[in-house]
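Participant: sequence and computational prediction follow.
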Amino acid sequence: MGNSCSNNLGIPPAKGPNAVGCTDFMMDHTAQGTFFRLYYPCQKADTAEKPDWIPSKEYFNGLADFMKINRTLSERIFNYLFGSFKIPALLDAPFKRNGKCPVVIFSHGLGAFRTLYSAICAELASQGFIVASVEHRDESASATFFYREKRESEKADMAPHGSPASAPQNLQQEWMYYRALQHGESEFPLRNKQVKQRAEECVRALDKLIEMNSGIPVENTLRTQFDWATLENSMDLCRIAAVGHSFGGATVIESLCKEVKFKCGVALDAWMFPLDDEIFPRVRQPIFFINSERFQWAGNISRMKKLESAAIQRKMITIRGTVHQSFPDFTFLTGNWIGKLMKLKGEIDPEIAIDLCNRALLAFLQRHLDLEKNFNQWDPLIDGKDKNLIQGTNVTMLQSSI
């Protein structure tokens, strides 16, 4: 995408025993289709390259809209700051079969998109998971795209600007940008409608993986080099979890309510506002809330507490020195001064924070997906037993007992 002032900044490589591959999948080219980035254990491939962290300039435009700054100016700034960073995974590398992989569906936050949580998703893949990071089409992503059939007048131009070479020539790329709240508009109806659509998109992504696992041929609109047939009989469909950040945390809870195939959920600094109160008693799966120290407030914690249960494990920890943006990759890609100015960094070293998050997440998944791994070595983290963790919440006016 361009030059960068990286100064040794970068997304940390995954720490598990497997090399990590990634590829993009779009089923049904319309806005109603499924779009996700897949992370998976891969064979090491000398020819494979790491993909750009920001896939195209339209995502910079979307981030500018979300942050309410000028697109032209912001494209230059974002390209300078972030344009040359790569995701720590090999694009379209061959899948490595080694037993059946548990499955995670990942949901991004408000104003984000499918590539921004690669430090978490790649770590899960390196530990043997297949992870589908959904790009939501509910107008909560800063940007996303789909395709429409070309009009007759457009068919003469076989190489339209902005349309990737991998797309079928009869299709025209269409961009969907973040929809800001209108003046005087009530927020809850919009966010509640969005969280329901997001959960449906997570379930559709899971359904697509189940088809692939069954050997049903799939057609990828994006025509990547990855061989989807290699995923046949590769997934452990008894071991499926939902993970998400912020709005994605609410999406996790909505998804658990909607689909019992999700055996547990992990909500990273969840924004609970979009959810109907009535769904809380209907969620039957274990949930793990991993919070930042600077984002949460009493009203949000009280909604998490509505999920407390004597019969179903509900856990909460807070990572000291973290901010809301300590979970997406941005936190690794800015220096200390600008990172704190833009609230992308807290006081804690970002790599220490993400390691705590990932290890606690893996321990919880082992416990509730009944995995035969060694992630239980990190079980104490689930109960906040680390100098950089708080058991429950730091919101002192409402100490949570979960």
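Facilitator: Yep, that arrived.
Participant: going forward, measure contacts between C-alpha atoms and count neighbours the same way
Facilitator: Will do.
Participant: packing partners of the longest strand seen in the chain?
Facilitator: The longest strand of the chain (DSSP state E) is strand 235-245. Contacts defined by 3 or more C-alpha pairs under 8 Å, 6 or more residues apart in numbering; DSSP states H and E place strand 235-245 against strand 101-107, helix 247-258, strand 264-268, helix 350-369.
Participant: for these, which one sits closest to residue 222?
Facilitator: strand 101-107 (20.0 Å; C-alpha to C-alpha).
Participant: now that closest one, how far from the centre of its chain.
Facilitator: Relative to the centre of its chain, strand 101-107 is centred 10 Å away, using C-alpha atoms, centre = their mean, to the nearest Å.
Participant: same thing with stretch 130-137?
Facilitator: On the basis of C-alpha atoms, centre = their mean, stretch 130-137 sits 6 Å off its chain's mean C-alpha point.
Participant: same question for stretch 103-118.
Facilitator: Using C-alpha atoms, centre = their mean, the offset of stretch 103-118 from its chain centre is 2 Å.
Participant: what about the strands in this structure?
Facilitator: Along the chain, counting by DSSP E, strands occupy 19-27, 34-42, 90-91, 101-107, 130-134, 143-149, 171-177, 235-245, 264-268, 287-292, 314-319, 389-391.
Participant: make TSV from these and add mean neighbour count to it.
Facilitator: TSV is the format used below for those (neighbours: other C-alpha atoms under 10 Å):
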stretch	mean neighbour count
strand 19-27	25
strand 34-42	27
strand 90-91	24
strand 101-107	27
strand 130-134	29
strand 143-149	20
strand 171-177	18
strand 235-245	23
strand 264-268	28
strand 287-292	27
strand 314-319	25
strand 389-391	22
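Participant: so which of the helices and strands packed on strand 235-245 is nearest residue 194?
Facilitator: Evaluated over these, closeness to residue 194 peaks at helix 247-258, with 9.1 Å, by C-alpha to C-alpha.
Participant: what about versus this one:
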Amino acid sequence: MVWSPFGRFAVGIAEVEWLRTAGQGLSGRLYYPAPSEVKAAAAPPASWLRPWTWRRPFQGVPWLWDVQYARGLGKFLFFRLHGFGYDVLKQMLVALNTTLGKAQRMDMVPGAPLAPDAPQQLPLVIFSHGLGGNRFLYSIICSELASQGYLVLAVEHNDGSASAVRLPGGEWRLYGGLGDEEAQVAKTRVRVREMKAALHLMQALHRGDRVPGVELSDGLDAPSFLRGRVDLRCVAAAGHSYGGATTTALISEDPLFRCGVALDPWWYAVYPESPALDRFQTRTPLLIVGSHDWNVPNAWNQLSCGGERQQKVLAAARQQGEKGQEGGRTGGGAMLLSISGSSHNTFADFLPLFGQKTGWLLERLGLSARLDPVLGIHLSCTALLHFLSLHLPLTPEQRAVQTWEPAKGHSALDAIKARDAADAAGAAPAGGPLSWLFPGRGLMLGLSDFLIDLLLPKRGTFRPVSGGGPPPGMDKAKPAANGGAQEPDDVVTGAEAAEAALPSADPASGPHPHAPSEALAPEGNGAAGTAGTAGTAGTAGTAGAAGAAVGAGATTEPAGLAVALSPERRAELRASVNSRYSAAVEAGEVEEMHALLGSEHIFICRTV
């Protein structure tokens, strides 16, 4: 299968390597608009709900770039977990990931020329991956941006948090562990420096400088390829999880980034001295797209994202008063958006690409979601594109080439409701042709579940809070095979970090309301705020996790109001998208987001 983006442009890619000094380098992948005629193959227009089609073999490029990434993912999920059972499962996972990753094709063209009809200068987005991620784990989002006329540089961080990173010169470094609290924030400092270095590199390539140690793959000449093509007035940063925290820390201190998008950020990774926790030193608007699961209280009545820190970030980003005014905030404001039913992994490639093929395994590895994965990634891309169009000073030429549009009237809401009803009734998933051997499950699923249960019993729910040492029952770091070196004394293993992305196994996490008339958001604690009231069909759902005071001296404000839009008003708002620029977040953007995504898909939407 080939996944194709929706924009008017084909997507070109090039691997980037920059050996800065001895032992220091920058790696990543460049996504950019390419001529539409170089698309992988001619095909009928894809449905927005299912943007892939069957095509001839070997069309496009494989999703998995190198087998080292499969090995890195295995090391991430089984980091510091030893024993025969874990070794067997790791090798099974590496083999499965390699097979599926090579078979899954992406509609991208390595080394393609820049599209001649693209804007002369391209807005730039620098993307930061999450824990255990890499340069291609967010190919759907990055390629969607490129197909709409953006230039995207996905950085592969060299702080040990990537599942695997290819260093300049060809050396590979696999996942190195999360580390204790001090090590976690130290990684974020490295990540912020790498994001700044990535912008410095793009500035140099725009000038046409021949930067020592810089190479682009597929024979592209680095000094000439992007000469004069980067719009340095329109630079944004985006990232997921660890990368969301990285993005927020970056834009709070570097004014060269005009806009920021944090996808389900893990706030514990923000270093304590960051302006993101006190007062933004910039006027950069911030969009936080937090998952549903990480914005409802877990079994410990806490938000998995870090509720108290999230409130500090919102307070620090608040636009209030004038610059230099005593006690006034000078940030560009922020929007907190949460899509109903979304999980921490809604924003990565796993669910949309492999959710239907290996849903049973993804669920056992903690990579599943209640929301239809294709719908979830589409809603996320729409929110991201809308926010960028509002808060980057795009030229008319740059706006004219963008073809993104909000979700059509059709949605996967009915299918999700049917799935919820089946789950509530205890119905088993449909079986395969040999399901008579394993009623309700099927032979392969039954055997797979049996092996997983036998070799990898499910661990207890992990409490993702900083400090306090490892959870009970965890062994201390064991000597590594090479020279007896000690592996990092992690707070958690990779498997437990993945499990933290799940909704709590405790019922305290509550149901996942996909329609506001059916369920209320659970009441939060002081950090989470108070849940709102469910509206009627067609209005906003609850707006929980927002009622607490947002910082010293800040006033308590309502979590957010239900947004009822008439068909006429919704059509008016949708027709006006991608037509204006705002230097700061405005309260009216809540209504616009409801019009774009549909209120039935919004769990939280508020601005500060």
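Facilitator: Okay, I see it. In this text the structure is predicted, and so the values were computed from the model without any measurement.
Participant: which residues of the second structure does the longest strand of the first structure align to?
Facilitator: Using TM-score structural alignment, strand 235-245 of the first structure corresponds to residues 230-240 of the second structure.
Participant: what about that stretch, how far off from the first structure?
Facilitator: Average distance, stretch 230-240 of the second structure versus aligned residues of the first structure after superposition (mean C-alpha distance after the TM-score superposition for the first structure): 0.5 Å.
Participant: which residues touch stretch 373-383 of the first structure?
Facilitator: If you take C-alpha atoms under 8 Å, 6 or more residues apart in numbering as the criterion, stretch 373-383 of the first structure is touched by 315-317, 356, 359-360, 362-364, 366-367, 386, 389, 391.
Participant: starting at the chain centroid, how far to that stretch?
Facilitator: Relative to the centre of its chain, stretch 373-383 of the first structure is centred 22 Å away, using C-alpha atoms, centre = their mean.
Participant: how about it: buried residues?
Facilitator: Neighbour counts using 16 or more other C-alpha atoms under 10 Å place 375-376, 378-379, 381-383 of stretch 373-383 of the first structure among the buried residues.
Participant: cool, stretch 90-101 of the first structure as well?
Facilitator: Residues 90-97, 100-101 are the ones in stretch 90-101 of the first structure that count as buried (16+ other C-alpha under 10 Å).
Participant: same list (the residues you listed) but as JSON lines, adding distance to residue 287 of the first structure.
Facilitator: Listed next are these as JSON lines, based on distance: C-alpha to C-alpha, whole Å:
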{"residue": "90", "distance to residue 287 of the first structure": "31"}
{"residue": "91", "distance to residue 287 of the first structure": "32"}
{"residue": "92", "distance to residue 287 of the first structure": "32"}
{"residue": "93", "distance to residue 287 of the first structure": "33"}
{"residue": "94", "distance to residue 287 of the first structure": "33"}
{"residue": "95", "distance to residue 287 of the first structure": "30"}
{"residue": "96", "distance to residue 287 of the first structure": "30"}
{"residue": "97", "distance to residue 287 of the first structure": "29"}
{"residue": "100", "distance to residue 287 of the first structure": "24"}
{"residue": "101", "distance to residue 287 of the first structure": "21"}
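Participant: ok, residue 271 of the first structure touching residue 250?
Facilitator: Yes. Using C-alpha atoms under 8 Å, residue 271 of the first structure is in contact with residue 250, at 6.0 Å.
Participant: between those two, which is the more surrounded one?
Facilitator: Using other C-alpha atoms under 10 Å as the criterion, residue 271 of the first structure and residue 250 rank with residue 250 on top: 29 against 23.
Participant: I'd say the more buried one and residue 269 touch.
Facilitator: No. Contact between residue 250 of the first structure and residue 269 fails when scored by C-alpha under 8 Å: they sit 9.5 Å apart.
Participant: overlap in contacts of these two?
Facilitator: Counting by C-alpha under 8 Å, 6+ apart, nothing touches both residue 250 of the first structure and residue 269.
Participant: outside of the match of strand 235-245 of the first structure itself, list whatever touches it.
Facilitator: Stretch 230-240 of the second structure is contacted from outside by 121-130, 151, 202-203, 206, 244-247, 251, 256-265, 347, 388, 392-394, using C-alpha under 8 Å, 6+ apart.
Participant: redo that, cut-off 6 Å
Facilitator: For stretch 230-240 of the second structure, contacts defined as C-alpha atoms under 6 Å, 6 or more residues apart in numbering pick out 121-130, 206, 247, 257-265, 392.
Participant: same question for stretch 49-57 of the first structure.
Facilitator: By C-alpha under 6 Å, 6+ apart, stretch 49-57 of the first structure touches 85-87, 89-91.
Participant: how does it look with 7 Å?
Facilitator: Stretch 49-57 of the first structure has contacts (C-alpha atoms under 7 Å, 6 or more residues apart in numbering) with 83-91, 115.
Participant: over to stretch 254-263 of the first structure?
Facilitator: With C-alpha under 7 Å, 6+ apart as the test, stretch 254-263 of the first structure has contacts from 196, 199, 203, 239-242, 279, 282-283, 285, 369.
Participant: between those, which is nearest residue 343 of the first structure?
Facilitator: Nearest member of the contacts of stretch 254-263 of the first structure to residue 343 of the first structure, counting by C-alpha to C-alpha, is residue 242, at 26.5 Å.
Participant: by contact count, what packs against the helix ranked longest in the first structure?
Facilitator: Across the first structure, the longest stretch assigned as helix under DSSP state H is helix 187-213. Identification of packing neighbours for helix 187-213 of the first structure by 3 or more C-alpha pairs under 7 Å, 6 or more residues apart in numbering; DSSP states H and E yields strand 34-42, helix 247-258.
Participant: quick one: which of these is nearest residue 323 of the first structure?
Facilitator: Smallest distance to residue 323 of the first structure across those (C-alpha to C-alpha): 15.2 Å, for helix 247-258.
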